[in-house]
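Visitor: Turn this into a model:
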Amino acid sequence: MIYEDLDRLDIDKLNKDLLDGVEDYIDVSKSNNTRKAYDKDWKDFVRFCKYTKTKYLPADYPTVSKYLVYCAKIQKLKVSTIERRLASIIFKHRESLHSIDRKHKLIKNVIEGIKRNFGTKPNSSQALSIEDIKKIIDKIDEDENILKDKNKSLARNLRDKTLILIGFLGGFRRSELINLNYEDIERDLEGLKIIIRKSKTDQRGSGSHTKGIRKSLVGPKYCPVFNYENWIKVSGIASGKVFRQIDRSNKILDSLSDRAVALILKWRAEKAGINSIKIAGHSMRSGIATSLAKEGATENEIKKITNHRSSSMVQRYIQDAEIFDNATKLLDL
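Guide: Down below sits the predicted model:
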């Protein structure tokens, strides 16, 4: 609403309109998955407050601190989950125009104590290697060759190969892959130019960037560009989402969920004889970072592929890649 004459404004109505606007923008500030997680976390906090007969909105600092201890000692949650629970409480309070300061001494000291007592070692997904990716593609091709009716699985096989090769070589997040549109991909003599309009670190899409996926120099089998072109040709996709669901009758439906990406990768890895217990959607992204680090790529070169803002995670991948590159290699044993 545009207000032209401030002197004739209804102040109460203006305040209501502005507050409605605040709530609208808060509502779209988080991704759908984050919102679902926050809603679930908030319900747990409300249950705790009702059980302990304390106020949950606005909650005071002792109540929030006791809840964090409850999460650690009684629910035995991981530190990362507890930190997300705290983030959800803060978010819900901001939604209702209340304030909770994460740096308040009670909350800060409790979180630090939980980290010391329960540790912060992440339950990491397994990074896929280049050899793993090749095994998966080989198995897909092998299964297709022994089928009498190759058309029955052609679309699904091409989709999965394209998803895995682009996901791995581009260091994509699952959310980025499922939101890729046909219009965001431009073909070039050297490969594919892919525009990322939104990402985990840029939910508003204010800083879209372009990734380059190179053509393979060793032939079409493991080439993301070759497989992408075949997938587009077979699927008939000319607009909208690139990666889509396929039903049992081989009909191409709507877009994939991020969970589906993880399940596809897990299923394909298992079929290729790779232990899939720790395989997750993130295994492609961590895999390319670790593989590049093993080949001697610098931190900045890796960040250019993965678009990590933080150096700490990239350094962790480099450390994982160099874990056996130590002085014991000099020993004659």
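Visitor: Please count neighbours and contacts with C-alpha atoms only from this point.
Guide: Noted.
Visitor: what residues are up against Thr306?
Guide: Each residue near Thr306 by Cα atoms under 8 Å, 6 or more residues apart in numbering is listed here: 170-172, 285, 289.
Visitor: neighbour-wise, which of these leads?
Guide: Ala289 (33 neighbours; other Cα atoms under 10 Å).
Visitor: Hmm, Arg316 and that residue touching each other?
Guide: No - with contact defined as Cα atoms under 8 Å, Ala289 and Arg316 do not form a contacting pair (9.7 Å).
Visitor: Select, from the contacts of Thr306, the two members most distant in space.
Guide: Farthest apart among the contacts of Thr306 by Cα to Cα are Phe172 and Ala289. That separation is 10.7 Å.
Visitor: and Val218, how many neighbours does it have?
Guide: Count around Val218 with other Cα under 10 Å applied: 8.
Visitor: Kindly provide the distance from it to Pro224.
Guide: For Val218, the distance to Pro224 (Cα to Cα, to the nearest Å) stands at 12 Å.
Visitor: Then Arg259?
Guide: 22 Å.
Visitor: Can you give me the distance of the nearest residue to Lys135 once chain neighbours are set aside to Asp332?
Guide: Among residues not flanking Lys135 along the chain, Ala272 sits closest, at 5.9 Å (Cα to Cα, 6 or more residues apart in numbering). In this view, Ala272 and Asp332 are 36 Å apart by Cα to Cα.
Visitor: of these two, who's got more company?
Guide: Ala272 (19 against 5).
Visitor: show me the contacts for that one.
Guide: 135-136, 139.
Visitor: Ala238 too?
Guide: 182, 232.
Visitor: Secondary structure element holding it?
Guide: Per DSSP states H and E, Ala238 falls between elements, in no helix or strand.
Visitor: ditto for Lys193
Guide: strand 191-196.
Visitor: ok, back up a step: please say which of Arg259 and Pro224 ends up with more neighbours.
Guide: Using other Cα under 10 Å as the criterion, Arg259 and Pro224 rank with Pro224 on top: 26 against 13.
Visitor: Reformat the contacts of Ala272 as JSON lines; add distance to Ile302.
Guide: Formatted as JSON lines, those follow (distance: Cα to Cα, whole Å):
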{"residue": "Lys135", "distance to Ile302": "23"}
{"residue": "Ile136", "distance to Ile302": "23"}
{"residue": "Lys139", "distance to Ile302": "28"}
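Visitor: Quick one: name whatever helix or strand follows the longest helix along the chain.
Guide: Determined from DSSP state H, the single longest helix within the chain is helix 32-52. Sequence-wise, the next helix or strand downstream of helix 32-52 (DSSP H and E) is helix 61-73.
Visitor: please give me the structure for this one as well, since I'd like to look at both together:
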Amino acid sequence: MRLADSIPANTKRAYTRQWNAFTAWCTSNGHRVPLPATAQTFVDYVTHLADAGYAPATIEQAMGAIRSCHTNAGYESQPHGRAALQVLRQYRRERAENGQRHQKEAPPVTIPVLQAMVDACDQNTVIGVRDRLILVVGLALMGRRSELVNLNRADVVQTGEGLDITIRTSKTDKNSIGEVISVPSGSHPLTDPVDAWLAWTSILDDAGEHGGRLLRRLYVHDSIGRSLGGDAINEIVRGCAIRAGVPRAEEYTAHSLRAGGATVAYAARVPVSVIAKHGRWSPTSPVLLRYIRAVDRWRDNAMRNVGL
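Guide: You can find the predicted model right below:
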């Protein structure tokens, strides 16, 4: 039971979906039982996904799911992936030559965008106060949506300089040791993490909700419900972006807050190692490095100030 529970819920759902798709394809195409899968079955399936036009990231996830299922079933060897990787590499090249983007990424929430989104939250309503907290703390914490929805009230403590937020477990904290992330007070009243937290916890206190999850669902007449799910955070962020009228609003997700925190910190010349620790990334994370390169393309542009 604990072994099954050790896999993050989102990963478990995605891998189950991918494995079911693989077994259905095997049945439909005359391949023998998929465990253990042969190298030929593996490469044929990857070729099928590429021919069907799936995104490379989706194909990589399918490959990971197949390997994982072999490991969990007790097979010491997994389908040999060299040929499958060659198929995927060629598929990426074809997509690039055809002008297709390698990976669709949620736009980062910059400070002007954050201010516009918070302005779109009506602070005279309970839902507006809650959504402001999600936006402000999500960016300042560089939080994953799983980390945000799992925050308890007791995990956030006000200090003289801001908030100490305990992340009890996360994607990169495999042993669930936990870590305290310090979030400083803000300079702008509307986007101050401390003020946003105080406003929301005051509402929870008035409702008699002194413990449990920090972020809650809201029902009719502003009654406080159970904790939010990860999908709800996506919907809230996207909804705020749409109401604020920011460009590409439909593409915003919870990850926009995490990406935005890293982006604005690096633009403010915060060292990469500090950003990685604050956001719970590996210092060599390719995702983090993509955010940094996006800033560097303009900050260290070879054509800046050349007199064009």
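Visitor: Can you calculate the TM-score here?
Guide: Between these two chains, after superposing, the TM-score reads 0.90 (TM-score structural alignment, normalised by the length of the second structure); 297 aligned residues with a Cα RMSD of 1.9 Å.
Visitor: Now do the residue nearest to Ser199 of the first structure when sequence neighbours are not counted against His209 of the first structure, distance only.
Guide: Spatial nearest neighbour of Ser199 of the first structure, excluding adjacent residues (Cα to Cα, 6+ apart): Glu176 at 6.0 Å. Glu176 of the first structure sits 12 Å away from His209 of the first structure, taking Cα to Cα as the criterion.
Visitor: before we move on, what SS does the spatially most central residue of the second structure have?
Guide: With distances taken as Cα atoms, centre = their mean, His255 lies nearest the centre of the second structure, 4.1 Å away. Assigned by DSSP: H, G, I helix; E, B strand; the rest coil, the conformation of His255 of the second structure is helix.
Visitor: Surely it and Ala106 touch.
Guide: Yes - counting by Cα under 8 Å, Ala106 is a contact partner of His255 of the second structure at 6.6 Å.
Visitor: list the contacts for Asp247 of the first structure?
Guide: Applying Cα under 8 Å, 6+ apart, the residues near Asp247 of the first structure are Leu253.
Visitor: repeat for Glu270 of the first structure
Guide: Applying Cα under 8 Å, 6+ apart, we find Glu270 of the first structure in contact with Ser276.
Visitor: related to what we said a few turns ago, compare Glu176 and His209 of the first structure (neighbour count), which wins?
Guide: Glu176 (18 against 13).
Visitor: quick one: what's aligned to that one in the second structure?
Guide: Under the alignment (TM-score structural alignment), Glu176 of the first structure pairs with Glu147 in the second structure.
Visitor: just His93 of the first structure next, same as before
Guide: So His93 of the first structure corresponds to His70, using TM-score structural alignment.
Visitor: Name the nearest residue to the residue mapped onto Asp195 of the second structure from the first structure, sequence neighbours excluded.
Guide: In the first structure, the residue paired with Asp195 of the second structure is Phe226, using TM-score structural alignment. Excluding its sequence neighbours, the residue lying closest to Phe226 of the first structure (Cα to Cα, 6+ apart) is Pro220, at 5.8 Å.
Visitor: My guess is the match of Glu176 of the first structure contacts Ile167. True?
Guide: Yes - counting by Cα under 8 Å, Ile167 is a contact partner of Glu147 of the second structure at 6.8 Å.
Visitor: burial count for the equivalent of Gly229 of the second structure over in the first structure?
Guide: Using TM-score structural alignment, the partner of Gly229 of the second structure in the first structure is Ser257. Neighbour count for Ser257 of the first structure, taken as other Cα under 10 Å: 17.
Visitor: quick revisit: if you rank the contacts of Ala272 of the first structure by neighbours, which is first?
Guide: Among those, the one with the most neighbours (other Cα under 10 Å) is Ile136, at 24 neighbours.
Visitor: so what's it up against?
Guide: 268-269, 271-272.
Visitor: what's the counterpart of it in the second structure?
Guide: Residue pairing (TM-score structural alignment): Ile136 of the first structure is matched to Met117 of the second structure.
Visitor: any idea which element that match lies in?
Guide: Going by DSSP H and E, Met117 of the second structure is part of helix 111-119.
Visitor: That helix vs the first structure, average distance?
Guide: Superposing on the first structure places helix 111-119 of the second structure at an average distance of 1.1 Å from its equivalents, by mean Cα distance after the TM-score superposition for the first structure.
Visitor: Which is the succeeding secondary structure element to that helix?
Guide: helix 126-141.
Visitor: Who are the packing partners of that next one?
Guide: Counting by 3 or more Cα pairs under 8 Å, 6 or more residues apart in numbering; DSSP states H and E, the packing neighbours recorded for helix 126-141 of the second structure are helix 111-119, strand 179-184, helix 193-206, helix 230-244, helix 254-267.
Visitor: quick one: contacts of it?
Guide: Taking Cα under 8 Å, 6+ apart as the rule, helix 126-141 of the second structure contacts 109, 114, 117-118, 121-123, 143-144, 148, 181, 183, 191-193, 196-197, 199-200, 203, 215, 218, 222, 233, 236-237, 254, 257-261, 278-279.
Visitor: Report the distance from it to the chain centre.
Guide: 16 Å (Cα atoms, centre = their mean, to the nearest Å).
Visitor: now stretch 270-290 of the first structure
Guide: Per Cα atoms, centre = their mean, the centroid offset for stretch 270-290 of the first structure relative to its chain is 14 Å.
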